[in-house]
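# This is the structure alone, sequence omitted:
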């Protein structure tokens, strides 16, 4: 008997459970026209008065896909031009984009940040310049093009980081230090380790604020629906005070998987535009640095990689199994660059590769040891960690889920099946559903 057949026979005893479809009610604040909101704020923002005709203004944009980002960036460049300034866009994304100038420009283009769309040229370079030293003697660098501008305006989303905790996590200070620091800044900060990352960002960030021409920053908080809930022009002098407050707002708005103590979490897709870790550990409950927490899934299966990731599956080490179709999309070079920058080998490790979605799920169920999961398994299937409005839970979780506020069970007794190697569900009436 062939090894492949032996392997599949071993997994044949695993009973893939029936599922139920659930919807979460995510009624959260949302700004309907964030571009207009930021235009109005900048029109009466005192630091904007420092812009003189002919001043160059570097608008720093990161590598994350943020809601309405194109119109927000365009609104900022428009406000700069009204003051007579000459705006240009600089990528502020550390080593992302393969740590090349073209790669980082390509990342922005993927998100629609082009000269045509935002009415300002994109100038991308990996060259940095030293602007100071920390109290411990570490050199602090930022993007040379940005440092040479009259003013710098970073635009960033503020949220919980995937791998560290502190008064500042993912947000404006991290963009100023690691984003504008390019490969050099990212490498130094990460070399000091994730456990002290928030402190390191503040230490390096203070040097940047003192020595670089930061004018103000645009802080963005998204709601659970991936829409802008809050946008704010933050003067340079207020960034250190305001960012921790906006971080708390972001954490309060963050959604979560409503049921825990899972055998398997199935993630339909991971990607760099979804999370820096491909799939957000704040949602999956698994981090190479922070360990395991809610929803406390013993195993995680990931079924696909987004096209916008460009093959970068950094963070895949948080999964136990992936599919063949995901594996064939992976480009190891940018993944390993991320690993070098972060000094992380766990997040870039290759999980078990299964030929189909159902095999990936069966493999994870079979290898559970906390309890037997070959029958009556506790499984949750989500599209990705940025989209939790609809998800599927195994029938073993329905009774528990029905007790949760803001949750509606909309379908029952959905039988799993495979269509062209992909996981799908069939309702009792014959309707096919899934992601």
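The structure has been received and is ready for your questions. Nothing here was measured: the structure is a model prediction, and the numbers come from that model.
# CA only for contacts and neighbour counts going forward, please
Noted.
# Determine the longest strand present in the protein.
Across the chain, the longest stretch assigned as strand under DSSP state E is strand 407-419.
# pretty sure residue 134 contacts residue 207?
Yes - Residue 134 lies in contact with residue 207 (Cα atoms under 8 Å); the separation is 6.6 Å.
# those strands in the stretch 301-435 of the chain, which residues are they?
321-323, 352-354, 379-384, 387-394, 407-419, 422-426, 432-433 (DSSP state E, counting those that start in this stretch).
# What of the stretch 1-150 of the chain?
Secondary structure of the stretch 1-150 of the chain (DSSP E, counting those that start in this stretch): strands located at 19-24, 56-61, 86-91, 128-133, 139-143.
# any idea how far residue 78 lies from residue 84?
Separation of residue 78 from residue 84 (Cα to Cα, to the nearest Å): 10 Å.
# just to revisit the earlier point, looking at the strands of the stretch 1-150 of the chain, which is buried most?
Mean neighbour count (mean count of other Cα atoms under 10 Å) peaks for strand 86-91 among these, with a mean of 27.
# got the angle for that one vs strand 139-143?
Note on geometry: by axes from the mean of the first three to the mean of the last three Cα atoms, to 10 degrees, strand 86-91 and strand 139-143 are set 120 degrees apart in direction.
# take the one below as the second:
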């Protein structure tokens, strides 16, 4: 008897429901031309630092998949050159990329931030320079290339963080304190735990801003469709003053799964390019640090790890079951480097591993013991937490879905198609 057949027998009583495709209408305000919008935002910026002929300008970029990042960075590079500066890029991503200079550079190249595409070289290093201390005595360090530049510009998406709350979460301030701090700086910032994170990010970033008054941030907000909603450029102390307001705007645009309680969530793929913990807890309602919240799922199944994640499976611990495919792609070195830095053992714990997608589905459904036997299992099936405009729901959610104004049912109920190995023949998500 094969392993798959063994589990098939154990889970034989669990049925997989039929699914319908739904479209979710969300706020779709966006900039038509991100390149032009970036150039205009730089020129509109209050107190944008004066660039002298020959000044070196560091443009810091993170590890997340940001819509139109290449165009935004290219706009910053071209504008700096037009002002007489000499721009270069650095990875500003804490311990990501396996906490190595080569791994971090490779992430930028994945997003096509090559010298050919954006017009500036990459200088990647894990070496940092200490520039001061916070009032509480935390050492403040930033990338050695950034510290030596005449001007620092950060291209950062502003959004709710996945594991802590505060006036400042993910964005420019976090990229200053954790991203440019590399592994050492990220570890220092996490040293007092997630309840203190927002304050630590603010304190460390303010030390950097005071030491480098010419620092500037390109604040990118995306809408629920993963399109660029707006671009705001903030310089110096305006960063700490204005970023909390931009965060509130970003929160208002976040997509949501419009069901309070469900039996299971199926997630096609997770990855560091999608969210820090692979799948955004703001969407899934499952966080290693903040626990469970609406939408609350009794079972979460993850089927794939994105190629762009470079085998970093951080966040897989928030799933209840995954597949052998994900397990084989799990690289402990790159994943655990992130875990050690963040002091987060929970997000990297390996869940139950099933031989294929079908059995992973059955396992997640099997542990959802509260499923309604009359109306059927309530299941949401998404591509990933960045793609929330179109997804699948089980027949058990149809009655609820028909009462939700911004949700449109797009198909008749259909069985999930599997290949001969028990893996999903992917549905048309569009």
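Cool, got the structure. As the structure is a computational prediction, the values presented were derived from the model and not from experiment.
# that older thread, between residue 78 and residue 84 of structure 1, point out the one with more neighbours.
More crowded of residue 78 of structure 1 and residue 84, by other Cα atoms under 10 Å: residue 78, with 19 against 15.
# Redo the strands of the stretch 301-435 of structure 1 as CSV? Include distance to residue 297 of structure 1 and mean neighbour count.
Formatted as CSV, the strands of the stretch 301-435 of structure 1 follow (distance: least, Cα to Cα, whole Å; neighbours: other Cα atoms under 10 Å):
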stretch, distance to residue 297 of structure 1, mean neighbour count
strand 321-323, 13, 27
strand 352-354, 17, 19
strand 379-384, 9, 24
strand 387-394, 13, 21
strand 407-419, 20, 17
strand 422-426, 19, 19
strand 432-433, 24, 14
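# Compute the distance from the centre of the longest strand of structure 1 to the centre of its chain.
Taking Cα atoms, centre = their mean, to the nearest Å, one finds strand 407-419 of structure 1 lying 28 Å from the centre of the chain it belongs to.
# again with stretch 385-404 of structure 2
22 Å.
# ok, now stretch 29-46 of structure 2?
So, by Cα atoms, centre = their mean, the centroid of stretch 29-46 of structure 2 is 23 Å from its chain's centroid.
# same thing with stretch 202-213 of structure 2?
Mean-position distance between stretch 202-213 of structure 2 and its chain equals 24 Å (Cα atoms, centre = their mean).
# which outside residues touch it?
For stretch 202-213 of structure 2, the external contacting residues (Cα atoms under 8 Å, 6 or more residues apart in numbering) are 131-135, 138, 140, 151, 168, 173-174, 176-177, 189, 215, 236-237, 240.
# Show only the entries of these found in helices.
Among the contacts of stretch 202-213 of structure 2, the ones falling in helices (DSSP state H) are 173-174, 189, 240.
# Need these in JSON lines (columns: neighbour count and distance to residue 251 of structure 2).
As requested, these are exported to JSON lines (neighbours: other Cα atoms under 10 Å; distance: Cα to Cα, whole Å):
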{"residue": "173", "neighbour count": "29", "distance to residue 251 of structure 2": "16"}
{"residue": "174", "neighbour count": "28", "distance to residue 251 of structure 2": "16"}
{"residue": "189", "neighbour count": "29", "distance to residue 251 of structure 2": "23"}
{"residue": "240", "neighbour count": "20", "distance to residue 251 of structure 2": "17"}
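# closest to residue 262 of structure 2 among these?
Nearest to residue 262 of structure 2, judged by Cα to Cα, of those is residue 174 at 33.3 Å.
# Quick one: map the closest one onto structure 1.
In structure 1, the residue matched to residue 174 of structure 2 (TM-score structural alignment) is residue 174.
# What helix or strand is the closest residue to residue 157 of structure 1 other than its chain neighbours located in?
Using Cα to Cα, 6 or more residues apart in numbering and skipping residues adjacent in sequence, the residue nearest residue 157 of structure 1 is residue 220, 4.5 Å away. Using DSSP states H and E, residue 220 of structure 1 sits in strand 216-222.
# and that strand, what other elements does it pack with?
Applying 3 or more Cα pairs under 8 Å, 6 or more residues apart in numbering; DSSP states H and E, one finds that strand 216-222 of structure 1 makes contact with strand 151-157, helix 172-174, strand 228-235, helix 239-253.
# contacts for that strand?
Against strand 216-222 of structure 1 from outside (Cα under 8 Å, 6+ apart): 47, 67, 152-159, 171-172, 228-236, 239, 243, 246, 249-250, 253.
# Let me have the strands of the stretch 1-150 of structure 1 in TSV, adding distance to residue 390 of structure 1 as columns.
Shown next, in TSV, are these (distance: least, Cα to Cα, whole Å):
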stretch	distance to residue 390 of structure 1
strand 19-24	5
strand 56-61	30
strand 86-91	33
strand 128-133	44
strand 139-143	41
